[in-house]
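*Asks:* dropping the sequence and predicted coords here.
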Amino acid sequence: MKDIDHPDEALLSVYREHGVVKREGRDDNFNKAALDRSIYQLVHPGWLVVNRMKAWQGAVGISPFRGIVSGHYICFRPTHGEEPRFLNWLFRSGVYTAEFASLSRGVRPNQVEIDNDWLRSLKVMLPLCEEQRRIADFLDAETARIDQIVTLLRVLADRLSERENAVRDGLVEALFEAEGTVPLRRFTTRIEQGESPQCDAVPRQHPNDWGVLKLSSVKRGRFIAVEHKRLPDGVTPNSSYLIKRGDLLVTRANTPNLVGDVAVVGDEVERLLLPDLIYRVGLAEDVSADFIAQVGLSGRVRSFIESVARGSSQSMVKLRGEDIKAWPVPRASRDQQMKLVREVDESAASTARLIDLVRHQLHLLAERRQALITAAVTGQFDVSTASGRNVTDGVTV
């Protein structure tokens, strides 16, 4: 029976990488807690906590804390004398995530659940308690080493992104200083927003289908055509909102740090429509959409956007068309515009190659971390003589 009505207890969550953690102070959890925390269930140190929808991904763990978790989680009170740290590693190993996947049921691959009764029938492999402690000590130490490298690589990726922004800001600011400033309205011919009819929750499945862009199709200067929803059969597409190559898109509503994001449609696209949360900005012939997009991503314009965006909540703010027309833009000839775009693109391509390398290293580390956990808890090697010197071979920082 669930022990609820403890709203003042620490809020806990289950992470694939870490098991049960406290949510306070974390910036990597985007799931909102319920306003009524009295419906959450209380767990104690040593309890097994299972996210029933993500157990197959490893969202399982032995809680080291007292706190409250979602009422949708499955929680088991311990009735054993085993080493909880070993169990924490065991249930998140590849052997058990595969078992959780086989026991989960659902219509779609990412919307499956595991049932309480199925979990109760799960067999648990247990070495002697002394061996459990040795394995837990080994994995605590070795995964900590891997996690340190992961942290360094993520910091490196952030620094690379900052370098790309610094290059853009430097080039844009040099034009401001040399040529002066004019408002974007000097170059705009129109600003329009589309419409968002009720769509299917999936992308289009056939080339003849129509789709409506999602807000996520415009992201940090990139246009992502696959981010759309299928327009249902029977709904007549409004061809005046058809997206075309060269269109300058600006998000109309989003969180404060994302509203006003820009992208240019770089490839030919077919049967994709403009939604009501994205503006399309028409430009005069003597100004490049790619140039305006780079200016829109610069620190000066981002600061301006943050100052004029309006909303009753910090989770969602909006821009008016007049706000976009007021963007500061450096006076620049066509040659100056194309030179800036070319230099930013060259810098971005170099940065992208380095970031791709970092992401590859992170992928290798994640694979090796999981392989190490599975091998240790299943007895594939003797942890008392094993060394972690080879755990990160092929990974450089």
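*Replies:* Nice, I can see it.
*Asks:* switch to C-alpha atoms for all contacts and neighbour counts from now on
*Replies:* Fine.
*Asks:* element containing Q294?
*Replies:* helix 289-297 (DSSP states H and E).
*Asks:* what angle sits between the longest helix that the chain contains and helix 289-297?
*Replies:* Looking across the chain with DSSP state H, the single longest helix is helix 129-179. Comparing the axes of helix 129-179 and helix 289-297 via axes from the mean of the first three to the mean of the last three CA atoms, to 10 degrees yields an angle of 110 degrees.
*Asks:* circling back to that earlier point, contacts for the helix holding Q294, please.
*Replies:* For helix 289-297, contacts defined as CA atoms under 8 Å, 6 or more residues apart in numbering pick out 168, 172, 220-221, 246-248, 261-264, 283, 301-302, 327, 329, 337-338, 340-341.
*Asks:* returning to that earlier point: by contact count, what packs against the longest helix of the chain?
*Replies:* When contacts are defined as 3 or more CA pairs under 8 Å, 6 or more residues apart in numbering; DSSP states H and E, helix 129-179 sits against helix 84-90, helix 299-308, strand 328-330, helix 334-377.
*Asks:* name the surrounding residues that touch the third one.
*Replies:* Looking back up the chat, that one is strand 328-330. Counting by CA under 8 Å, 6+ apart, 172, 175-176, 179-184, 292, 295, 300-301 sit against strand 328-330.
*Asks:* of those residues, buried ones?
*Replies:* Buried members of the contacts of strand 328-330, counted by 16 or more other CA atoms under 10 Å: 172, 175-176, 182, 184, 292, 295, 300-301.
*Asks:* of these, which is the nearest to H72?
*Replies:* Lowest distance from H72 to these (CA to CA) belongs to V301, with 43.6 Å.
*Asks:* I'd assumed A326 was in contact with the closest one.
*Replies:* No: assessed by CA atoms under 8 Å, V301 is found out of contact with A326, at 9.7 Å.
*Asks:* about what we covered before: could you dump the helices and strands packed on helix 129-179 to a markdown table with distance to N238?
*Replies:* Rendered in a markdown table, the data for these read as follows (distance: least, CA to CA, whole Å):
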| stretch | distance to N238 |
| --- | --- |
| helix 84-90 | 54 |
| helix 299-308 | 30 |
| strand 328-330 | 32 |
| helix 334-377 | 33 |
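*Asks:* excluding its backbone neighbours, what's nearest D267?
*Replies:* R245 (5.6 Å; CA to CA, 6 or more residues apart in numbering).
*Asks:* check it against this one:
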Amino acid sequence: MSISHASQPTHWRQTTFGRFARVMNGADYSAVEVETGGYPVFGSGGEFRRASDYLFDGESVLFGRKGTVDKPLYVNGRFWTVDTMFYSHINERALLPRFAFYWATTLPYGAWATDTALPSMTSAAIKAAPISLPPLPERRAIADFLDRETAQIDAFIAKNEELIALLTERRAATVSRSVTRGIDALAAMVEDQSLPVTIFPSHWSVDRFSRVARVTGGLLAPSDPRFNDLPLIAPNHVESDTGRLREIVAASEQSAISGKYPVRKGQVVYSKIRPALAKVIVAPENCLCSADMYAIEGISPKTLDNRFLKWQMLSKWFTEWAAERSMRVAIPKLNRDTLASAPILIPPLQEQRAIVDYIEQAAAKIDAAMAAARRATDLARERRAALISAAVTGKIDVGAHA
């Protein structure tokens, strides 16, 4: 690539977006909404409704007015846009709309937003935004170049996101299959239609949660000097579906004041709030957990391995069972009595440990593949942004790539 060290090529001219475009307010769409047909209604995330009428017909760059303000959209054709968006009426003889869209993706929206609680943009700020313009043929060449290059990058990102979704499904399926059917392909199965898991190995037993595990209690004051340096685990510290902690933060750093439950290293910590999110871990050290979580352990270590219990509580069947029973209250919550009634599959102890080892090894491989795909996606997005910025500021000679 040919890189210019000047702020912009000498034959480009600096001006403002408002000299070539009017910035118009979107409008409420409720009176024109239709189920099918009609015209697209755009919000900050793209099309999400249909309308019987349209606000504009042609090429336009859409800008967020409130909320998500940093994701401009390019639209061509008849459309409606919501009242939290701006749309632009661009003088196409003077400013190519596609070039304007790529330029718009480089703007420092965060510095311009007027309210950090609910970021807001003004039409005056958008109109006053500086834009450097090459001659029209060069603008068209830049837009064509970016159309081609970003399409390839977007296709690469889409493939990686599809791969991540497939790996996520494979990971969940590995967990659910292993804790319900075991890892011995030759094991004889039994069927019991009265249970949430209808087919499982015939040598496994099934028992009520309350007969094999218990929720430990005893509220502690996290401000007590004996406890305030202990890690405090709350639901927001736990990833959904994975059994991993996002971070470990001491109670004192969270300004915790209400009572918390003590957790011993190796106990299961389960979020009873919104159980559909499947937030379960094994405590890596002695710690505290919030009142929105249960500290759980097997009643007898000779019967139930806490690590196996964690994976079973992360399985699809248990998550669906818990979610269904938690929806009977305004804020989904799995109470102790309901948890106590949950059926738990119990293989022999040695088999539990073998299953845990198998899941952890399989999950580690899948997690590594997902991490690599995410890194590649992040790098592709960074390249996309850098490419657009370089092209619309004249730091790339796109003629060399025609």
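*Replies:* Cool, got the structure. Just so you know, these numbers come straight off a predicted model, no measurement behind them.
*Asks:* so after superposing, what's the score?
*Replies:* Once the chains are overlaid, their TM-score stands at 0.71 when taken by TM-score structural alignment, normalised by the length of structure 1; 342 aligned residues with a CA RMSD of 3.8 Å.
*Asks:* compare the helices and strands packed on helix 129-179 of structure 1 and give me the one nearest W47 of structure 1.
*Replies:* helix 84-90 (8.7 Å).
*Asks:* and stretch 336-346 of structure 2, what's buried?
*Replies:* Quick answer for stretch 336-346 of structure 2 (16+ other CA under 10 Å): 339-340, 342-346.
*Asks:* now these in TSV, with distance to L62 of structure 2?
*Replies:* Output for the buried residues of stretch 336-346 of structure 2, formatted as TSV (distance: CA to CA, whole Å):
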residue	distance to L62 of structure 2
L339	49
A340	53
A342	51
P343	53
I344	53
L345	54
I346	57
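*Asks:* ok, those residues vs R171 of structure 2, which is closest?
*Replies:* The closest of these to R171 of structure 2 turns out to be L345 (CA to CA; 19.9 Å).
*Asks:* quick check: the closest one vs V32 of structure 2, distance?
*Replies:* For L345 of structure 2, the distance to V32 of structure 2 (CA to CA, to the nearest Å) stands at 54 Å.
*Asks:* burial count for the aligned partner of S161 of structure 1 in structure 2?
*Replies:* Here S161 of structure 1 is matched to T168 in structure 2, going by TM-score structural alignment. As a burial measure, T168 of structure 2 scores 18 neighbours (other CA atoms under 10 Å).
*Asks:* for T168 of structure 2, give its distance to E360 of structure 2.
*Replies:* 14 Å.
*Asks:* which residue lines up with V238 of structure 2 in structure 1?
*Replies:* V238 of structure 2 maps onto S217 in structure 1 when the alignment is built from TM-score structural alignment.
*Asks:* now L96 of structure 2
*Replies:* Aligning on TM-score structural alignment places L96 of structure 2 opposite E83 in structure 1.
*Asks:* which ones are touching that match?
*Replies:* By CA under 8 Å, 6+ apart, the contact set of E83 of structure 1 is 129, 132-133.
*Asks:* if you set the cut-off to 10 Å instead, what comes out?
*Replies:* Neighbour list for E83 of structure 1: 46, 126, 128-133, 135-136 [criterion: CA atoms under 10 Å, 6 or more residues apart in numbering].
*Asks:* name the residues of stretch 262-279 of structure 2 that are buried.
*Replies:* Neighbour counts over stretch 262-279 of structure 2 (16+ other CA under 10 Å) mark 262-264, 266-279 as buried.
*Asks:* sorry, that was for stretch 70-87 of structure 2
*Replies:* So stretch 70-87 of structure 2, judged by 16+ other CA under 10 Å, has buried residues 70-75, 78-87.
*Asks:* quick one: the strands in the stretch 201-350 of structure 2?
*Replies:* Secondary structure of the stretch 201-350 of structure 2 (DSSP state E, counting those that start in this stretch): strands located at 205-208, 213-216, 232-233, 261-263, 268-271, 280-282, 287-289, 293-298, 343-346.
*Asks:* need these in TSV (columns: distance to A371 of structure 2).
*Replies:* Shown next, in TSV, are the strands of the stretch 201-350 of structure 2 (distance: least, CA to CA, whole Å):
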stretch	distance to A371 of structure 2
strand 205-208	36
strand 213-216	34
strand 232-233	24
strand 261-263	30
strand 268-271	25
strand 280-282	20
strand 287-289	28
strand 293-298	28
strand 343-346	32
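*Asks:* between those, which one is closest to K159 of structure 2.
*Replies:* Closest to K159 of structure 2 of the strands of the stretch 201-350 of structure 2, according to CA to CA: strand 280-282, at 29.8 Å.
*Asks:* counting contacts, what elements does the closest one pack onto?
*Replies:* Judged by 3 or more CA pairs under 10 Å, 6 or more residues apart in numbering; DSSP states H and E, strand 280-282 of structure 2 is in contact with strand 268-271, strand 293-298, helix 306-314.
*Asks:* after superposing, tell me the mean distance of it to structure 1.
*Replies:* On superposition with structure 1, the average gap between strand 280-282 of structure 2 and its aligned counterparts reaches 2.0 Å (mean CA distance after the TM-score superposition for structure 1).
*Asks:* out of the strands of the stretch 201-350 of structure 2, nearest to E162 of structure 2?
*Replies:* strand 280-282 (25.6 Å).
*Asks:* which residues of structure 1 does that closest one align to?
*Replies:* Using TM-score structural alignment, strand 280-282 of structure 2 corresponds to residues 262-264 of structure 1.
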